[in-house]
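Q: A structural model of the following input is requested.
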Amino acid sequence: MLEKVREIIADVTKNQQDKITETSNSSNVDGWDSVAQINIIVTIEAEFGVSFRPEELHSLNSVSSIMEALRLQTAAA
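A: The predicted structure is shown next:
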């Protein structure tokens, strides 16, 4: 799951996947702006078959927060 999330973020932000780590976030990844944020979340929702609540979206601004939200979503399924 982590590798796919890293791949999605790298693809959307046009970075090398090896530059995206579990500590990466919107403050330290070039190209991770508000538009990229929406594209990342939409792509993750489609890829993993999950749906985040609108109030969650602002906090999904790091690899670790996305991974935690995905773990919660997939555990609840």
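
Q: C-alpha only now, for contacts and for neighbours.
A: Fine.

Q: could you point out which element follows the helix or strand containing A46?
A: Counting by DSSP states H and E, the element that carries A46 is helix 34-48. In the C-terminal direction, the helix or strand that comes right after helix 34-48 (DSSP H and E) is helix 63-76.

Q: Let's compare: structure for the following, please.
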Amino acid sequence: MVDDLDGGSADETVEFTVDDLAYEIDLSRDHAVALREALAPYPAAARRTPEGAARARRLRTAASATTTARRRYTSAVRS
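A: A predicted model of the protein is given here:
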């Protein structure tokens, strides 16, 4: 496994989510520790959301985008 930051050897894959976007990155042990230390103050101060809340938000957003696209299409067809 290759460290995505410096091309060296990676020890683990770290997963994280920001703004409903999920990421994963392969990191060496030192880089993984540095990432966790850099992020530590934020989850410590944050509120936990119920399991599935982020997925439900994504589904609502996707459904809303689909509905908007259908309305625009229907409007264009009627014009």
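
Q: List the TM-score for the superposed pair.
A: Taking TM-score structural alignment, normalised by the length of structure 1 as the basis, the two superposed chains have a TM-score of 0.28; 32 aligned residues with a C-alpha RMSD of 2.9 Å.

Q: List the buried residues of the helix holding A46 of structure 1.
A: Of the residues in helix 34-48 of structure 1, A36, Q37, I38, N39, I40, I41, T43, I44 count as buried by neighbour count, 16 or more other C-alpha atoms under 10 Å.

Q: now it and helix 63-76, what's the angle there?
A: 30 degrees (axes from the mean of the first three to the mean of the last three C-alpha atoms, to 10 degrees).

Q: Help me confirm that I44 of structure 1 comes into contact with E3.
A: No - judged on C-alpha atoms under 8 Å, I44 of structure 1 makes no contact with E3 at a distance of 12.0 Å.

Q: can you list residues touching both of the two?
A: Between them, I44 of structure 1 and E3 have no joint contacts when contacts are counted by C-alpha atoms under 8 Å, 6 or more residues apart in numbering.

Q: name the helices or strands packed onto the helix holding A46 of structure 1?
A: Using 3 or more C-alpha pairs under 8 Å, 6 or more residues apart in numbering; DSSP states H and E as the contact test, the elements touching helix 34-48 of structure 1 are helix 2-13.
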